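S.K.: Pasting a predicted model and its sequence here:
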Amino acid sequence: MNLKSKIILAALLISGSVCQSQTKTTVIQEGVSLSIKGEKVGTWVGQDVFHYTLDNGTMQVEMTNFGGVISRIYTPDKEGKLENVVLALETIPDYFTKNGPHLGAAIGRYANRIGSASFKLDGDTFHITKNNGENTLHGGTKDFGQKVWKPEIYKTDHAIGVKMYYLSVDGEEGFPGNLETTLWMELSSTNELKLRFESITDKKTVVNLTNHSYFNLSGITGDVRDHELQIFADAITPGGPGQIPTGEIKAIAGTPFDFQTPKNLGAQLDALGEGFDHNYVTKRENSSELKKIAIVKHPDSGRVMEVYSTAPGVQLYTSNHMKDFAGADGKFYQPHWALCLEPEAWPDSPNKPSFPSTTLAPGEKYVHEIVYEFGVEK
């Protein structure tokens, strides 16, 4: 580490954080490969918003404390060409008002759907915001992906990252309890993008947090029908009206939902006759096991992404409702131009006692870890 890097690192270790009123670019340099830059790019509801670039010498990840958004992921193909592999908006301020699809956002308090926008806890009924017909989707109209999180740059021996904090106050979107959430997002020296959510509450509540990135390993040159997908799950929780689960756990062997062995996504879309927006059962009960849940490959570029999670499910969504959506680099995103793999609890769990519980009580800690590991298959 050179003298300049030592001085910058020492100053950050003393301060322990990046001040939100910062206006200059800050750089941490670890050795010759791991670096992180942060710069203020705007304000939202009186709070400073920063853009961060994490670089490990092989790939780059861009993110912001607005909404805990992962805004870009640049990773090499088999020829070494670096391209962005997630759908994005042009600038960070664009996310303030144009991110209806939740591109790259942290989702909470409850990812996916809650039926009839209500649930019961200890005999009390809580009515939450309706924003998906009669139901609640992704936590309501002002979800975690639209909040400014308090950020702090950090480093470890083998990774750089941003730690973010958000307090969701009692009654926000109708949910009970003051929910304190910390989100760590880091890039490792071995091309792993690691996310860790931790939450505590002062009243019994429900919580289900995830990231909503839209992946296209081609470098976003077209749709994802040419991608190969494997999901390590043998069942789904089928939906009824409004895509609210019926409560059934349905085996998928031999059906268009079956990705237990690698399948061409386009062929499965054709067999299904519609887009995917379904919860896959990766565990039958809650546990802290970090489990490999999916592998995505793009044969032409050679890019590979493996997904790990501690959650009991993963929502496969194939960007069904995108049409002429103005994205970054002058591209207009269309249906099936990306796939989302949203590791999370099962939809409508608060209303399904047979599903793994999403209840969090005072004195307990909610923890969800997600890892996206990137590589190349030549």
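M.R.: Looks like it arrived, so ask away. Numbers count the residues shown, from 1 in each chain.

S.K.: Please make it C-alpha for all contacts and neighbour counts, starting now.
M.R.: Fine.

S.K.: roughly how far is the helix or strand where Val296 lies from the heart of the chain?
M.R.: Following DSSP states H and E, the helix or strand that holds Val296 is strand 291-298. The gap between where strand 291-298 is centred and where its chain is centred comes out at 15 Å by CA atoms, centre = their mean, to the nearest Å.

S.K.: Ok, stretch 212-226 next?
M.R.: Centroid separation between stretch 212-226 and its chain, computed with CA atoms, centre = their mean, is 16 Å.

S.K.: Quick one: end-to-end length of it, please.
M.R.: For stretch 212-226, the first and last residues are 21 Å from each other (CA to CA, to the nearest Å).

S.K.: buried residues in it?
M.R.: Taking 16 or more other CA atoms under 10 Å as the neighbour-count basis, stretch 212-226 is seen to contain the buried residues 212-220, 222-226.

S.K.: this is the other structure I want to compare:
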Amino acid sequence: MSKLKLTEEVWGRSPAGRDVRRFTLVSPTVQVAVMSYGGVITSVRTPDRRGEWDEITLGYDEAAPYFDRTTASFFGALIGRYGNRIAGGRFSLGAQAYRLPLNGGPNTLHGGPRGFDQHDWDARAEATDDALSVTLTRRSPDGEEGFPGALDVSVTYRLDADGTLDLLYRAVTDRPTVVNLTNHTYWNLRGDRDVLDHVLELPAARFVPVRADMIPTGDLTGVAGTPLDFRTPQPVGARIGGDHEQLRLAGGYDHTFVLEGEPDAGGLRRAAHLSEPGLGRTLEVWTSEPGVQFYSGNFLTGQPGRGARPYPRRWGLCLETQHYPDSPNQPQFPSTRLDPGEAYRSHTRYRFGIAPD
């Protein structure tokens, strides 16, 4: 008899008047909830070393707060068409120039003012003895938020019996466009304090430095001798206030780390390992993407979350697997261009565990 369980419920009404459906995927070691609006991961629960289950993400008790980006801060959101920033909201494909609406100061951030996280998605759930999955699909029309081409997108959230969570992204287009999809879950493996004592390892010898407007300089810089060196495990807060230009510009960590080396047989590289020493929960991230954006929750403002608990600065951190920011304007970076006849594919894997005493 399978130890997996999948439930579905109507969790509210979207701004467009559609039912928001929430799917809960349950394994013996992990519980994950995903909603159809915005492709949001609304909850992840795991046990600690005492066997007590608790929430390890930031989010809300109902659907409605996710409809307001000004307070939701992309909690758990599916990000597209383009995760991270595009400088000045401009890019070109060949001789054709495109203008995007600005929503991140002088730049376009996370797909624009109404990105993928602010839309209803069609949802289909499936359960087998070995895995549970929810697949969300949507057509982003030509010109949405200024991006060219109609884009047909699917994202599958799959939870295996061993508690591994896979996110599988796919997209095709009818015109040349750019695509960079990711997930913006905020992790807090303890939940009753900030994440500064979490211990993080990033197997990256280089990172993407940014200017004051958070756009990449175009360089890939070595982490050696800097507070951005997480090649050996380091507490998140140990050097976050250090006198380093990149920390001052970002208000902490908000940088893409370059993932190199040979992938495994499934095409994935190890992107991050996060642990909380008190209760022992761990999170490991693997991805097919060339980078992982480590964001230390610098701009959380104390907005209320689940149970009206406030989320102050650095109450959560993000590990966003993605291509580098502003890649459409940085030809030396891995390309995010997608042409008709091609398929965009991206795969990120989350493994949850418990460290020994």
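M.R.: Happy to help now that I have it. These numbers come from a predicted model, not from an experiment.

S.K.: which other helices and strands contact the strand holding Val296 of structure 1?
M.R.: strand 228-231, strand 303-309 (3 or more CA pairs under 8 Å, 6 or more residues apart in numbering; DSSP states H and E).

S.K.: so where in structure 2 does the longest one end up aligned?
M.R.: Read that as strand 303-309 of structure 1. Strand 303-309 of structure 1 falls opposite residues 281-287 of structure 2 when the two are matched by TM-score structural alignment.

S.K.: hmm, who's touching the longest helix anywhere in structure 1?
M.R.: When every helix of structure 1 is counted residue by residue (DSSP state H), the longest turns out to be helix 3-15. By CA atoms under 8 Å, 6 or more residues apart in numbering, the residues outside helix 3-15 of structure 1 that reach it are 18, 27-30.

S.K.: Take those residues and lay them out in TSV including neighbour count.
M.R.: As requested, the contacts of helix 3-15 of structure 1 are exported to TSV (neighbours: other CA atoms under 10 Å):
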residue	neighbour count
Val18	17
Val27	19
Ile28	24
Gln29	20
Glu30	21
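
S.K.: Output those as CSV; include the columns distance to Thr201 of structure 1 and secondary structure.
M.R.: Listed next are these as CSV, based on distance: CA to CA, whole Å; DSSP: H, G, I helix; E, B strand; the rest coil:
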residue, distance to Thr201 of structure 1, secondary structure
Val18, 26, coil
Val27, 34, strand
Ile28, 33, strand
Gln29, 36, strand
Glu30, 36, strand
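
S.K.: Looking for the alignment partner of Leu36 of structure 1 in structure 2.
M.R.: Rather than Leu, residue 36 of structure 1 is Ile. Aligning on TM-score structural alignment places Ile36 of structure 1 opposite Leu6 in structure 2.

S.K.: Which residue ranges of the stretch 201-350 of structure 1 form helices?
M.R.: Counting by DSSP state H, counting those that start in this stretch, the stretch 201-350 of structure 1 has these helices, from start to end: 265-272.

S.K.: Excluding chain neighbours, what is closest to Met214 of structure 2?
M.R.: Ranked by CA to CA, 6 or more residues apart in numbering and with sequence neighbours excluded, the top spatial neighbour of Met214 of structure 2 is Ala250, at 7.1 Å.

S.K.: what's the distance between that neighbour and Gly225 of structure 2?
M.R.: For Ala250 of structure 2, the distance to Gly225 of structure 2 under the criterion CA to CA works out to 19 Å.

S.K.: who's more crowded, these two?
M.R.: Between Ala250 of structure 2 and Gly225, counted using other CA atoms under 10 Å, the more crowded position is Ala250 (19 against 7).

S.K.: just to revisit the earlier point, for the buried residues of stretch 212-226 of structure 1, which two are the farthest from each other?
M.R.: Farthest apart among the buried residues of stretch 212-226 of structure 1 by CA to CA are His212 and Asp226. That separation is 21.3 Å.

S.K.: Name the helix or strand for the match of Ile36 of structure 1, please.
M.R.: strand 5-13.

S.K.: Strands of the stretch 251-378 of structure 1, start to end?
M.R.: 263-264, 277-281, 291-298, 303-309, 313-317, 325-326, 332-333, 340-344, 359-360, 366-376 (DSSP state E, counting those that start in this stretch).

S.K.: Could you tell me where the last one falls in structure 2?
M.R.: Residues 344-354 of structure 2 are where strand 366-376 of structure 1 aligns, taking TM-score structural alignment as the criterion.

S.K.: Distance from the matching stretch to the middle of the chain?
M.R.: Distance, centroid of stretch 344-354 of structure 2 to centroid of chain: 11 Å (CA atoms, centre = their mean).
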